Each structure stands twice: as C-alpha cells, then as structure tokens.
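Chemist: turn this into a structure:
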Amino acid sequence: MCRVIGITHFDWSKHRTIIERFCQLARTGVVMAEDPPGHLDGWGLAFYREGRLVVHKSGASILDERERLFTLLDGAPTAPALILHLRKSAWSGTSSTRHAHPFFLGNNVFFHNGVVYDYQQLLAQITPPGPPDDARDTEVFFHHVLSRPGEDLGAQFLASVATIRQQHHFSALNCLFSDGAKLYAYRDFAREPDYYSLFKAAAGDSCFISSEVLDAGMRWELMAKEEFLAIELGETV
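Modeler: Next up, the predicted model:
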C-alpha cells in the first residue's frame, strides 16, 4: 500500500512544489477505512540519467528524510522520467530499505500499490533465479512480469496482470513502471476504489501520474479501472 507519483520531463526547478506536496502525503494521504493515518514505512526514488536507471531507497519515513531527498534532487535537477513512492507496509517486519519500493533489474523499475495476497503461487511461473527468498508480493509480481515471453515490457506486464486477475486474489494492481523508454501506468482494484486511485494530468511538456491530486490549478483526470498508459518519454498525455 502506498502513494506514488510519476513525472515525465522532470525539472526540479519547475516541479519542486509538486514534490513537496507529495511528500506531505506521508502524513495526510488517504488511507483505507480500517487503517491508521500515515505512509511512513519507507520511500523510494527512481530516475534516469544519461539513459541509465538511478535508484535510492530507505526504510525510514520521508518526513524524517525530506532533506536527503531534496539533496538528491538538487544533484539531479532534470530527468526524462522520475518516480517517487511512499510506503505503507502490508507485511509486518518489512519496514526496511530492503523491502522499500521500487524493485529494479537492469533498466527496468517497478512500483506497485496494492496487495497480491497469494503471491507465493506466482513463484512457479518465474524464470530462475527469481527473487530472493524473503521477497513479498510486489517483488514477486515484478519478477513474474519479467518472466513473461517477449521483450516489450508493457506487453509482459499486461500478460502478468491477466494471470493475476484470472487466478489470484488481490486488493489492487496499481502500478507505475519504466524501462527508460516509456513510463507505464496501470490502475485496477478489487476493493476501496477511493484509496486505490491514480490520477493523470499534463502541464507544459510533462505528464503526471499521482495517487492523489496535488495541484488544484491543474486538470487532473481519474484513471479508469483497468486503464493502461504507455507514455513515450518525450510525449504528453
């Protein structure tokens, strides 16, 4: 469970306010009806620099490490795509850097909001070596995606989603992910649609995908259930 934002044509000088507002969701973001407030169980940042993926993760709250994040962005003020994630753990004992999102392999990076409850059943369909033994649902989901036939990450993802939807039990499959050429977004849920939201917007030459509306001056549109976006890093929605 989490809050997540993705931005194409990221420019720290233009998007600082959006990032600051997003970080506040660690304290004020929407939670499910039975849950206490807060998305405080870690954070993760991913962006591309000269075509190569850069990832920073922490098991601490972004509220305690805001300056660390801002220092990282001071050092990488522009990027073709940036994704930032605030974690609310669904699994006890996993509030750690190891289990913070994103998960990544090569130039592929993957963020997920939701729970695949029976994720262990996906392991048999994953190409060895697969994820570590302590992997939870999102990391297993990611490896399941990469184990689908073909070389198109979007098509591999949709094949994995089809299997999970047909054969497994989940709360939501909201995802942001990238291969460095495209930013992908997907929204699907089996419960709590108000929590498992994803909104899309555009401003200037940037696209925004966010769990919550962050700027009332922008036109945000709620993604439909099962809506899938593949945004070329260079296009707007």
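
Chemist: when you work out contacts or count neighbours from here on, use the C-alpha atoms and nothing else.
Modeler: Noted.

Chemist: what's the first helix or strand after the helix or strand containing Val55?
Modeler: Taking DSSP states H and E as the definition, one finds Val55 inside strand 52-58. Using DSSP H and E, the helix or strand that follows strand 52-58 towards the C-terminus is helix 66-75.

Chemist: can you point out the buried residues in that next one?
Modeler: 69-70, 73 (16 or more other CA atoms under 10 Å).

Chemist: which stretches of the chain form helices?
Modeler: For the chain, the helices defined by DSSP state H cover 12-28, 66-75, 137-146, 153-167.

Chemist: Phe199 is nearest to which of those?
Modeler: Minimum separation from Phe199 across these (CA to CA) falls at helix 12-28, 13.0 Å.

Chemist: ok and the closest one relative to helix 66-75, angle-wise?
Modeler: Interaxial angle of helix 12-28 relative to helix 66-75 (axes from the mean of the first three to the mean of the last three CA atoms, to 10 degrees): 160 degrees.

Chemist: now do the buried residues in helix 12-28.
Modeler: 12, 18-19, 22-26.

Chemist: if we can go back for a sec, which one of the buried residues of helix 66-75 is nearest Leu183?
Modeler: Using CA to CA, those come closest to Leu183 at Leu73, 19.2 Å.

Chemist: for the closest one, what are its contacts?
Modeler: Trp12 (CA atoms under 8 Å, 6 or more residues apart in numbering).

Chemist: circling back to that earlier point, and the angle for the strand holding Val55 with helix 66-75?
Modeler: 170 degrees.

Chemist: what helices and strands are in contact with strand 52-58?
Modeler: strand 43-49 (3 or more CA pairs under 8 Å, 6 or more residues apart in numbering; DSSP states H and E).

Chemist: so which elements touch the strand it packs on?
Modeler: Applying 3+ CA pairs under 8 Å, 6+ apart, one finds that strand 43-49 contacts strand 52-58, strand 78-87.

Chemist: would you mark the buried spots in the first one?
Modeler: Looking back up the chat, that one is strand 52-58. Neighbour count says strand 52-58 has 53, 55-58 buried, by 16+ other CA under 10 Å.

Chemist: wait, doesn't Trp12 sit right on Gly75?
Modeler: No. Trp12 is not in contact with Gly75 according to CA atoms under 8 Å; the separation is 9.8 Å.

Chemist: any chance of the helices and strands packed on strand 43-49 in CSV, plus distance to Leu158?
Modeler: Shown next, in CSV, are these (distance: least, CA to CA, whole Å):
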stretch, distance to Leu158
strand 52-58, 22
strand 78-87, 20
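
Chemist: to compare against the first, here's the next sequence to fold:
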Amino acid sequence: MRIGVVTFPGSLDDGDAARAARYSGAEVVRLWHADPELYGVDAVVLPGGFSYGDYLRCGAIARFAPVMETIAKGARDGLPVLGICNGFQILCEAHLLPGALTRNQHLHFRNRDQKLRIEAAATAWTNGFDSGQEIVIPVKNGEGCFVGSEELLDRLEANGQIVARYVGENPNGSMRDIAAIRNEAGNVVGIMPHPEHAIDLLTGPSVDGLTFFTSVLAHLAGAAQPVEEEVAA
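Modeler: Next up, the predicted model:
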C-alpha cells in the first residue's frame, strides 16, 4: 500500500508523517504542493506545520495548491485522506470537512501530551481502535480551536462524525471538546493532535498514534468495518 505525504512550503511534520507511515508497513510517496500528480497512492496525509507561512488564515492558501485539487477530487471519490493539525485546517478551508479552526481561546500555544477518547472507530483512519478507547498523543498548536454553529455541531453528533474528543483539560477551547472529525463517508479525517509523534516509546509518549496509520492499511485491504455499519448500530 502506498501512502502519499504532501509537503507544502512551511510544512514541518511531513518527515514525521512519512516515518509513521513507513513504520506502519506502507510504502511512502513524497508529494509536492505544486505537482497535481498523486502517483498512484492509495491514501494521503496532509501534515502539520505552517503551510505558506499561515498567511491569511491557516490553510487558506494551501487549499489552492495544485495538489489539493487532485486530492479533493480523490477524496470525494473515496480516497482516504488524513489531515493533521495544519492539515486539518487545510481540509476545513478546502471544504472537505465542515467547521473551522481558530485561535486558541486562551491565546497561547499549547505543546503537551494529550489524552483523547476515540468516539468513532469505523473510519478509514481509526478502525483499529475501539469506540470509547482512550489514547495519549501530543498536541501542539496555536490555532486549534474547532468551532461551528450549534446546528453543525448537532449534526456532527447525530451522524457520528466526531472522531475524537479531548479528555481532561481542553487544550484550546474547541467546542464540545472536539479533537477530530470525519466527513460523512468516513474516508476523510482531520485531527488536531499529532499521531505521527506517538509511534514508538523512544520518541513519543505512547505508540497509540501508529494505529491511525495501520488502520488505513486495514481499510485499504478491505478488513475494516464499514462506517455505515457502526452508525446504524
């Protein structure tokens, strides 16, 4: 299985994302923001960082990168896409995920190990977890506060589109403690904390993050439970 990792000007976690994908057993393909070609990858990761310097809004320029046009089309056709931190912001700006990420409510950058609870286990990127499972992965952001209208938040709740919530102290003020969401189909996931920094105990607080990457391999192999089955249950 081939996982593509995109590099934008200002990306700083693309190497870590590639390492995590490689640890999971995938072949890694490095993708460049100005090249629309995906080179036959089976899934895509949009990494953390400060794409295009985070001018305007975070992710607002990156959404117009040539590679994003191809990724957006692929995502609408079922291509698994994971947006991490800045990648989550890009997915929202590209309207592949609803809502928006804004400045942390306390106006401070947060960098710490964070406990999360997995709320939706039947996505392309979380099928290796159990619903309700608590994990620990790092969070590091200054604009990680997820916001949306009450109508949107109610819809995300009703559709099972909230993938993970913060447990304990909310690091950025995200509404309803939302740390990750998915699209309706379950192939696109945006997460503010960094699973790529928790793939081995030498460099991270846990190995919980690796499951995001092994999950997509299981999904691609057809071993994952369809999203519709979990929602119906």
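
Chemist: TM-score for this pair?
Modeler: The TM-score (TM-score structural alignment, normalised by the length of the second structure) is 0.30; 133 aligned residues with a CA RMSD of 6.7 Å.

Chemist: between the buried residues of helix 66-75 of the first structure, which is nearest His85 of the first structure?
Modeler: The nearest one, if we look at those relative to His85 of the first structure and count by CA to CA, is Leu69, at 11.6 Å.

Chemist: I'd like to know how many residues surround the nearest residue to His9 of the first structure once chain neighbours are set aside.
Modeler: Leaving aside its chain neighbours, His9 of the first structure sits nearest to Pro80 (4.5 Å; criterion: CA to CA, 6 or more residues apart in numbering). For Pro80 of the first structure, the count of nearby residues is 22 (other CA atoms under 10 Å).

Chemist: measure Pro80 of the first structure to Glu232 of the first structure for me?
Modeler: Remark: distance between Pro80 of the first structure and Glu232 of the first structure (CA to CA, to the nearest Å) = 10 Å.

Chemist: ok so, going back, can you redo the buried residues of helix 12-28 of the first structure as TSV with distance to Arg87 of the first structure?
Modeler: What follows is the buried residues of helix 12-28 of the first structure, written out as TSV (distance: CA to CA, whole Å):
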residue	distance to Arg87 of the first structure
Trp12	22
Ile18	18
Ile19	16
Phe22	12
Cys23	11
Gln24	13
Leu25	10
Ala26	8
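
Chemist: closest one to Leu176 of the first structure out of these, please.
Modeler: Phe22 (15.5 Å).

Chemist: any idea how far Thr8 of the first structure is from that closest one?
Modeler: In terms of CA to CA, Phe22 of the first structure sits 16 Å off from Thr8 of the first structure.

Chemist: nearest to Leu105 of the first structure, of the helices of the first structure?
Modeler: helix 137-146 (9.0 Å).

Chemist: so what does the closest one touch, helix or strand wise?
Modeler: Packing contacts for helix 137-146 of the first structure, counted by 3+ CA pairs under 8 Å, 6+ apart, involve strand 108-113, helix 153-167.

Chemist: among these, show me which one is buried the most.
Modeler: Mean neighbour count (mean count of other CA atoms under 10 Å) peaks for strand 108-113 among those, with a mean of 25.

Chemist: helices or strands up against that strand?
Modeler: Strand 108-113 of the first structure sits against strand 2-11, strand 103-105, helix 137-146, strand 174-178, with contacts defined as 3+ CA pairs under 8 Å, 6+ apart.

Chemist: what's the following helix or strand after the host helix or strand of Val44 of the second structure?
Modeler: In this assignment (DSSP H and E), Val44 of the second structure forms part of strand 43-46. Sequence order places helix 66-76 as the next helix or strand after strand 43-46 of the second structure, per DSSP H and E.

Chemist: that older thread, of the buried residues of strand 52-58 of the first structure, closest to Ser206 of the first structure?
Modeler: Set against Ser206 of the first structure, the nearest of these by CA to CA is Leu53 (19.0 Å).

Chemist: does the closest one touch Ala46 like I think?
Modeler: Yes. The criterion here is CA under 8 Å, and Leu53 of the first structure meets it with Ala46 at 7.0 Å.

Chemist: what residues are shared contacts of these two?
Modeler: Val109.

Chemist: quick check: Asn174 of the first structure vs Phe111 of the first structure, distance?
Modeler: Distance from Asn174 of the first structure to Phe111 of the first structure, by CA to CA: 8 Å.

Chemist: again but with Leu82 of the first structure, I slipped
Modeler: For Leu82 of the first structure relative to Phe111 of the first structure (CA to CA), the value is 12 Å.

Chemist: repeat that for Phe157 of the first structure.
Modeler: Taking CA to CA, one finds Phe157 of the first structure at 12 Å from Phe111 of the first structure.

Chemist: cool, and Ile83 of the first structure?
Modeler: Taking CA to CA, one finds Ile83 of the first structure at 8 Å from Phe111 of the first structure.

Chemist: could you do Phe10 of the first structure as well?
Modeler: Taking CA to CA, one finds Phe10 of the first structure at 18 Å from Phe111 of the first structure.

Chemist: what's the answer for His144 of the first structure, then?
Modeler: 14 Å.

Chemist: run the angle between the strand holding Val55 of the first structure and strand 108-113 for me.
Modeler: 40 degrees.

Chemist: relative to strand 174-178, how tilted is strand 52-58 of the first structure?
Modeler: Going by the same axes, to 10 degrees, strand 52-58 of the first structure makes 140 degrees with strand 174-178.

Chemist: Cys92 of the second structure contacts Ala100, correct?
Modeler: Yes. Because the distance of 5.9 Å satisfies CA under 8 Å, Cys92 of the second structure is recorded as touching Ala100.

Chemist: wait, what's in contact with Leu46 of the second structure?
Modeler: By CA under 8 Å, 6+ apart, the neighbours of Leu46 of the second structure are 5-7, 14, 81-84, 86-88.
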